[in-house]
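> starting from these lines, generate the structure:
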Amino acid sequence: MAKSFRTTKKGCLALNSNHSSVLRNRSFLRLWIARIFSASAFQILSVAIGWQMYALTDSPLQLGFVGLAQFLPMLLLTLPAGQTADRYDRRTIVYLCQLIESAVVVLLIIGSVQGWMSSVHLLIAAAILGACRTFEGPASAALVPDIVDREQLPKASAWSASAMQTAMILGPSLGGVLVIWGISAAYITTLAALLLSVSLIFFVKTVHFVKKLDSMSMDTFFSGLRFVFARKIILGTISLDLFAVLLGGATALLPIFAEDILKTGSLGLGLLRSAPAVGAIIVSLILTRFSIERAIGKWLFASLVVFGLATILFGVSHSIWLSLVALFLTGASDVVSVVIRSTLVQVNTPQDMQGRVNAVNSLFIGTSNQLGEFESGSMAQLAGAVPATVIGGIGTLAVAVIWMYGLFPVLRNQKKYAVEEG
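Next comes the predicted model:
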């Protein structure tokens, strides 16, 4: 059984030793590397499918349909995906999803080489990939507590965040280079990355026994939602991400800033898109060495305030260098929040509920990203890109204040990663 976070002095020394050895856990190391490969592959696929769709149709609307085709399966299948992750072996779910994704990529390669690939085929491929990612995400996230000790979760969360940010940097940039060499080159590279991930997942071993759902029913279907809404810490944590990203994200407006405000063109756009991910990966690597374990509520809201202020700074900046610093700070502060929130969710969720709760978390995150882009675009259409970004940053600060002092003071007062009583 995992040790409690309330340990003796001797136990604290053991805790530090456990933290330093999280990558010595071979199963976690394999899962971590597999996540880099699989997430990078998905990023490359998004670039390649979008590129091929535009080449076939010359229609921005069709590009929007690609994103919609990926989002709708998540919206429809998230709750069943959570049930599945708690009913069946999570490693097997991840393994099978990546095998299906590999099969889809094989068909994309064949269709592209033989010349019969159409916009309809691309939309079907995007929908299948979106469905696979919907089932893979909760199972992969819930797999972490199955293979590491409870005391190692903060470090494991930081390493997991670094894997995702590495993919966010490598995937889009590599995808952009590969499509220059040909769409088949992008798909073949994706297939290789997915197969490497599959081989690594195959050798992941779970060490903690998890009681599985005996059956899948309407009661268990909504049990994840009920569990989240019954616990202030989890509900506050997940909803904080939803509204902070919904209001404060400026990613969708970066092309406008690069072209019309900063006058830097495509090169500047590439730098602007990379800056948050660079900040995130640097801080996530720091957190793998020096994890935040005390006054975590204060750290959580401090990071959110920095995120809001940096968003406002980016909005008013007319210097590419100042803008890059501001975006770097948004990524750096966001990953602090991500690590704290994900660890709080995992610590406060029983292992047999991890799949369903992580599915709800994925739904909130996916919704915030999709609606956040819509909110930013709509606000920019009404008020302009600069006011929209500044208003978004102010909105993030307002959310921080409301959550701290109004809706979820329990989060502000959280001193360490402990299970919510009651």
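> use CA for all of it now, contacts and neighbours both
OK.
> spatially central residue in the chain, please.
Nearest residue to the geometric centre of the chain (C-alpha atoms, centre = their mean): residue 164, 6.7 Å.
> mind listing what's buried along the longest helix along the chain?
For the chain, the longest helix by residue count, based on DSSP state H, is helix 26-57. In terms of neighbour count (16 or more other C-alpha atoms under 10 Å), helix 26-57 has its buried residues at 27-54.
> same check, this time on stretch 224-241
224-225, 227-228, 231-241.
> pretty sure the residue nearest to the centre of the chain sits against residue 39.
Yes: if you go by C-alpha atoms under 8 Å, residue 164 and residue 39 touch, sitting 6.7 Å apart.
> quick one on the thing from earlier: what is the longest helix of the chain packed up against?
The helices and strands touching helix 26-57, judged by 3 or more C-alpha pairs under 8 Å, 6 or more residues apart in numbering; DSSP states H and E, are helix 60-87, helix 119-147, helix 153-181, helix 183-202.
> wait, which of those is closest to residue 377?
Smallest distance to residue 377 across the helices and strands packed on helix 26-57 (C-alpha to C-alpha): 13.1 Å, for helix 60-87.
> okay, angle between that closest one and helix 26-57 too, please.
160 degrees (axes from the mean of the first three to the mean of the last three C-alpha atoms, to 10 degrees).
> so how far is helix 60-87 off the chain centroid?
Relative to its parent chain, helix 60-87 has a centroid offset of 14 Å by C-alpha atoms, centre = their mean, to the nearest Å.
> now it against helix 119-147, angle please.
30 degrees.
> and the contacts of the following helix or strand past helix 60-87?
For helix 60-87, the following helix or strand on the C-terminal side (DSSP states H and E) is helix 90-114. By C-alpha atoms under 8 Å, 6 or more residues apart in numbering, the surrounding residues in contact with helix 90-114 are 38, 85, 117, 122, 125, 128-129, 132-133, 135-137, 139-140, 142-143, 183-184, 187-188, 190-191, 194-195, 197-198, 201-202, 204.
> so residue 131 makes contact with residue 76?
No: counting by C-alpha under 8 Å, residue 131 stays clear of residue 76, with 9.0 Å between them.
> more crowded one of those two?
residue 131 (24 against 13; other C-alpha atoms under 10 Å).
> separation between the nearest residue in space to that one that is not next to it in sequence and residue 362?
Excluding its sequence neighbours, the residue lying closest to residue 131 (C-alpha to C-alpha, 6 or more residues apart in numbering) is residue 73, at 5.0 Å. The gap separating residue 73 from residue 362 is 12 Å, by C-alpha to C-alpha, to the nearest Å.
> next up, for comparison:
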Amino acid sequence: MSLPHPSPDGAPTSPLQIADYRKFWLARFFAVLATTGTVVIIGYQLYDVARTDYAMSITQASFQLGLLGFAQFLPVFLLTPVAGVVADRFDRRKVAGTAALLDMCVALGLGIVTTLEIRSLPVLYAFAVMHGMVRVFISPAMSAIAPNIVPPKLIPRAIGFNSIAMQAGTIIGPAAYGFMFAAHHALPYWCSALFTLGASIAIQAIRHLPAIPRDPAKAHPIRQIVEGFRFVWSERFLFGCITLDLF
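Presented below is the predicted three-dimensional model:
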């Protein structure tokens, strides 16, 4: 697919004409692909281990699966305000890139324990929590990058392309990882390691990103978090959207 031609004055007419945005889009797609696929495979493995190794009933194994979802959600709930402050105060490329590398380590760990067949419920819960902790730092940092690497008039189109990357990764990830798991149980995790490594390289390869302004008078991080909660609470429409999304 050829890229759209620039306008007569040389200005880009599409975010895809901007090299930094193409790197961002690729990083976004790889990160979502790895995350959604890994979540599905961890869930399947935990249910299978609960049924076979622990001789649990369908109801008991399903309850374990629900606890797994809670274990993955809890870090997101607790660390999202912290991740937002980190993304505001540090180079977002480094934040997202480092988090992606840590996610790669989680995928490698899951691949090793799966290959060696040393899986157990505590081990899978531990990796699920670690996966939830590192991925919560990826999304805020990445989301804040796109508006800073495209001209203001192209931001709506950039948001649309962002949505395509997320939806494509969300749809392709679980299906592709299911086929990988059928071929070899550790294969999805090896691929996740490659995808997250690719995401880290792509996001840190972005060159033209405005520096984070250093304001000595900037509010304390805890105060920023509290002010963020106050803002969400006062904006009823925003509060309703976030609450609905959480449920």
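> rewinding a little: gap between the residue nearest to the centre of the first structure and residue 45 of the first structure?
15 Å.
> wait, residue 16 of the second structure touches residue 24, no?
No: in this structure residue 16 of the second structure lies outside contact range of residue 24 using C-alpha under 8 Å: 10.1 Å.
> closest one to residue 256 of the first structure among the helices and strands packed on helix 26-57 of the first structure?
Of these, nearest to residue 256 of the first structure by C-alpha to C-alpha is helix 60-87, at 15.8 Å.
> quick check: that closest one aligns to which part of the second structure?
Aligned using TM-score structural alignment, helix 60-87 of the first structure spans residues 62-89 in the second structure.
> after superposition, how close is stretch 101-113 of the second structure to the first structure?
Compared with the first structure after fitting, stretch 101-113 of the second structure deviates on average by 0.7 Å (mean C-alpha distance after the TM-score superposition for the first structure).
> what stretch of the first structure does that stretch fall on?
Counting by TM-score structural alignment, stretch 101-113 of the second structure sits on residues 99-111 of the first structure.
> so how far is the matching stretch off the chain centroid?
Put simply, stretch 99-111 of the first structure sits 24 Å off its chain's centre (C-alpha atoms, centre = their mean).
> cool, and stretch 237-247 of the first structure?
With C-alpha atoms, centre = their mean as the basis, the mean position of stretch 237-247 of the first structure lies at 13 Å from the chain mean.
> one more: stretch 162-182 of the second structure?
Counting by C-alpha atoms, centre = their mean, stretch 162-182 of the second structure comes out at 13 Å from the chain centroid.
> ok, stretch 233-243 of the second structure next?
The chain centre lies 23 Å from the centre of stretch 233-243 of the second structure; the measure is C-alpha atoms, centre = their mean.
> residue 117 of the second structure: neighbouring residues, count only.
When neighbours are counted by other C-alpha under 10 Å, residue 117 of the second structure registers 11.
> show me the contacts for residue 224 of the first structure.
Residue 224 of the first structure neighbours (C-alpha under 8 Å, 6+ apart): 79, 82, 353, 356-357, 359-360.
> in terms of helices and strands, where is the counterpart of it in the second structure?
Per TM-score structural alignment, the equivalent position to residue 224 of the first structure in the second structure is residue 228. Using DSSP H and E, residue 228 of the second structure sits within helix 221-234.
> give me the contacts around the helix or strand that that helix is followed by.
On the C-terminal side of helix 221-234 of the second structure, the closest following helix or strand by DSSP H and E is helix 236-246. For helix 236-246 of the second structure, the surrounding residues in contact (C-alpha under 8 Å, 6+ apart) are 232-233.
> stretch 38-57 of the second structure too?
58, 61-62, 64-65, 68, 107, 119-121, 124, 128, 174, 177-178, 181, 188-189, 192.
> map residue 193 of the second structure onto the first structure.
By TM-score structural alignment, residue 193 of the second structure lines up with residue 191.
> how about that match: what's its closest non-neighbour residue?
Using C-alpha to C-alpha, 6+ apart, the nearest residue to residue 191 of the first structure is residue 102, at 5.7 Å.
> likewise for residue 68 of the second structure?
Per C-alpha to C-alpha, 6+ apart, closest to residue 68 of the second structure is residue 125, 6.4 Å.
> mind checking how far the one you found is from residue 40 of the second structure?
14 Å.
> got it, and residue 82 of the second structure?
26 Å.
> still on that earlier bit, give me the buried entries from the contacts of residue 224 of the first structure.
Neighbour-count burial (16+ other C-alpha under 10 Å) is assigned, among these, to 79, 82, 353, 356-357, 359-360.
> tell me which two of those residues sit farthest apart.
The most distant members of these, if one measures by C-alpha to C-alpha, are 79 and 353, lying 12.1 Å apart.
> to what extent is the equivalent of residue 127 of the first structure over in the second structure buried, counted in neighbours?
By TM-score structural alignment, residue 127 of the first structure lines up with residue 129 in the second structure. Residues lying near residue 129 of the second structure (other C-alpha under 10 Å) number 20.
> correct me if wrong: residue 129 of the second structure contacts residue 72.
Yes: in this structure, residue 129 of the second structure is within contact of residue 72 by C-alpha under 8 Å, at 5.3 Å.
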